[in-house]
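> Let's see this in three dimensions:
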Amino acid sequence: MVRFPSTLLLGAQLILSASSHSIPNLLPRSEQDFPYPALGSDEAADYATTGYFINHFAISTRNLTASLDFYSRILGFRKMFTLYDSKTYSITYLAHAHGGKNGTGYQTALELNREKNNAQGLLEIYNLDIPTMNIESSSQHPNTFAHIGLVVPDAQKTQERLETMPDVKIVKKYGEKFTQLTDDLVIGPAVGLPPAVVAQLSLEERVAIVEGLGGSVDPLIFIVDPDGNFIEIQGEEGANLVQG
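The predicted model follows:
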């Protein structure tokens, strides 16, 4: 059996129902039913890019205090540092410990900072402390940003924990089925289906998208941070795209 890494986020989950396709059956798009995975090439990346990796993702916030509380208390990030560039402008870095994912890899703040440019999955937060900060998130004004993806050991237990936190807005619960694609689908912008896009789709195509996703969206959780940015949460078991 061919298994893809459990760290694959929405892309892997959304094609879960395609796992019944075997590698030899990956036919041209026009000759087989949807959905199906188009496997990547085994060709190595340009040697000149050796050592390249995604280090961090950056967002802006209207309220730094609220964002720090959310990402640390709710999602387990730790503050690496805040750089106060001026009286109003600051840059903050957050991280999960990189020493291990089973609770044995605790790192001090100094160790986190020492590994800053060798780490992955960091979150950078920009804040401008002014009276009026009218920045709209992708849930309020859809754009090319969809969501931040988080992997957890057990999605169902995470759901239960989130439900004990009244200040956490859950927009799609674990086990909640995706059965209809409408213009006002709350998680639409989080999965590349904002209202303006969905409005252009025929009923037939909407049905096809829902059927293609199948039950692969059911185990996903979507929440929003204090600014309205989508956070997707899925279990670490990931999904099998193909069998062979």
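> When you work out contacts or count neighbours from here on, use the C-alpha atoms and nothing else.
Noted.
> Geometric centre of the protein: which residue is closest?
Centroid-nearest residue in the chain: G149, 1.8 Å away (criterion: CA atoms, centre = their mean).
> Confirm that one sits in a helix?
No - per DSSP: H, G, I helix; E, B strand; the rest coil, G149 lies outside any helix segment and is strand.
> Surely P37 touches G212?
No - shown here, P37 and G212 do not form a contact pair, counting by CA atoms under 8 Å, at 11.4 Å.
> ok, which stretches of the protein are helices?
Counting by DSSP state H, one finds helices in the chain at the ranges 10-14, 64-69, 109-114, 155-162, 195-198, 203-213.
> List the buried residues in the longest one.
What it means is helix 203-213. R206, I209, E211, G212, L213 (16 or more other CA atoms under 10 Å).
> Equivalent analysis for stretch 74-87, please.
Neighbour counts over stretch 74-87 (16+ other CA under 10 Å) mark L75, F77, R78, K79, M80, F81 as buried.
> related to what we said a few turns ago, from the buried residues of helix 203-213, which is closest to I125?
Distance to I125 across the buried residues of helix 203-213 (CA to CA) is lowest for L213, with 32.5 Å.
> pretty sure that closest one contacts A12?
No - between L213 and A12 there is no contact under CA under 8 Å: 10.8 Å.
> count of residues packed around R29?
11 (other CA atoms under 10 Å).
> which residues touch it?
By CA atoms under 8 Å, 6 or more residues apart in numbering, no residues touch R29.
> P37 versus that one, what's the distance?
10 Å (CA to CA, to the nearest Å).
> Let's compare: structure for the following, please.
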Amino acid sequence: MAAASLISQRLYSSFLRFSWRSASIPSIPNSFTAPTQRLDRFRPFCSSMAASSSEPKESPSNNPGLQTQLDDATKGYFLQQTMFRVKDPKVSLDFYSRVLGMSLLKRLDFPEMKFSLYFLGYENTSLAPSNPTERTVWTFGQKATLELTHNWGTENDPEFKGYHNGNSEPRGFGHIGLTVDDTYKACERFERLGVEFVKKPDDGKMKGIAFIKDPDGYWIEIFDLNRIGNVAADAA
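I've put the predicted structure just below:
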């Protein structure tokens, strides 16, 4: 405190020495403190934030790095698949077809490398070509498919401990999401079928959405279009 007072006195003395005013100024008390500096230099930043807040959250001004002038070369791009490695295709295929209602769009086997790929989705398989090669092309032309990768032998290997699902340390991948007609009715059915839950619709703060696990422990979010708007209203 003494050092601060001494510095203040010296600053004040300098001010008196170079002041162009001749009027007498009362002596400075020991408790003198420098006036708080105004933060005018931050005003442009605050003003720009206020301006951008009136724009949609998805606008480039609210999302640094987001580009809107997209390269014409990307016009044909779309998200086609998400891949899960699975221990036992028999168990996984049963879950995704019987429990979640997916169809097997295409299976690819690679004997030399000893693994198989199973592409699942909600497409009408009656529209798939009968020619195997053409069916592969058709499958890869569908959006949002699930690719299950099976490395042969894991289903019978007692030493195999399973795959990391991304939701334990170190965290990375989180989940896939599935739209259903009614979250609560879907979850009632899942319960009857013995599906493992991470979160039921009324658990936690976010009511109306659920998370289940597939046989390998991967998380699947369950939601419906009638409720998801309200669930995310505060974040919109």
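> Report the TM-score for the pair.
The TM-score (TM-score structural alignment, normalised by the length of structure 2) is 0.61; 166 aligned residues with a CA RMSD of 3.1 Å.
> what residue of structure 2 matches up with the residue nearest to the centre of structure 1?
For G149 of structure 1, the aligned residue in structure 2 is G177 (criterion: TM-score structural alignment).
> Could you verify my assumption that that match touches E221?
Yes - the criterion here is CA under 8 Å, and G177 of structure 2 meets it with E221 at 4.4 Å.
> Endpoint to endpoint, stretch 107-125 of structure 2 covers what distance?
Using CA to CA, one end of stretch 107-125 of structure 2 lies 13 Å from the other.
> Kindly report the same for stretch 212-225 of structure 1.
For stretch 212-225 of structure 1, the first-to-last residue distance is 29 Å (CA to CA).
> ok, and what's touching it?
Residues from elsewhere that reach stretch 212-225 of structure 1, judged by CA under 8 Å, 6+ apart: 13-17, 34-35, 67, 70-71, 155-156, 159, 168-178, 187, 230-235.
> what ranges do the strands span in structure 1?
Per DSSP state E, structure 1 carries strands over the ranges 56-61, 78-84, 89-95, 122-128, 148-152, 169-172, 221-224, 230-235.
> that older thread, tabulate the helices of structure 1 (JSON lines), appending distance to E43 of structure 1.
Conversion of the helices of structure 1 to JSON lines gives the following (distance: least, CA to CA, whole Å):
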{"stretch": "helix 10-14", "distance to E43 of structure 1": "21"}
{"stretch": "helix 64-69", "distance to E43 of structure 1": "41"}
{"stretch": "helix 109-114", "distance to E43 of structure 1": "34"}
{"stretch": "helix 155-162", "distance to E43 of structure 1": "34"}
{"stretch": "helix 195-198", "distance to E43 of structure 1": "34"}
{"stretch": "helix 203-213", "distance to E43 of structure 1": "29"}
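> Which one, of those helices, ends up nearest to N143 of structure 1?
helix 195-198 (10.5 Å).
> Which stretch of structure 2 is the closest one matched to in the alignment?
Helix 195-198 of structure 1 corresponds to no residue of structure 2 when matched by TM-score structural alignment.
> and the longest helix for structure 2?
Assigned via DSSP H, structure 2 shows its longest helix as helix 2-18.
> mind listing what's buried in that helix?
Buried residues in helix 2-18 of structure 2, counted by 16+ other CA under 10 Å: S8, Q9.
> Pick the most deeply packed of the strands of structure 1.
When the strands of structure 1 are scored by mean count of other CA atoms under 10 Å, the highest mean neighbour count falls to strand 230-235 (a mean of 24).
> By how much does it deviate from structure 2 on average?
Overlaying structure 2 shows strand 230-235 of structure 1 at a mean distance of 0.5 Å from the equivalent residues (mean CA distance after the TM-score superposition for structure 1).
> what angle do that strand and helix 155-162 make?
Per axes from the mean of the first three to the mean of the last three CA atoms, to 10 degrees, the angle that strand 230-235 of structure 1 makes with helix 155-162 is 130 degrees.
> show me what contacts the counterpart of S138 of structure 1 in structure 2?
For S138 of structure 1, the aligned residue in structure 2 is G166 (criterion: TM-score structural alignment). For G166 of structure 2, the contact set (CA under 8 Å, 6+ apart) comprises G172, F173, G174, Y218.
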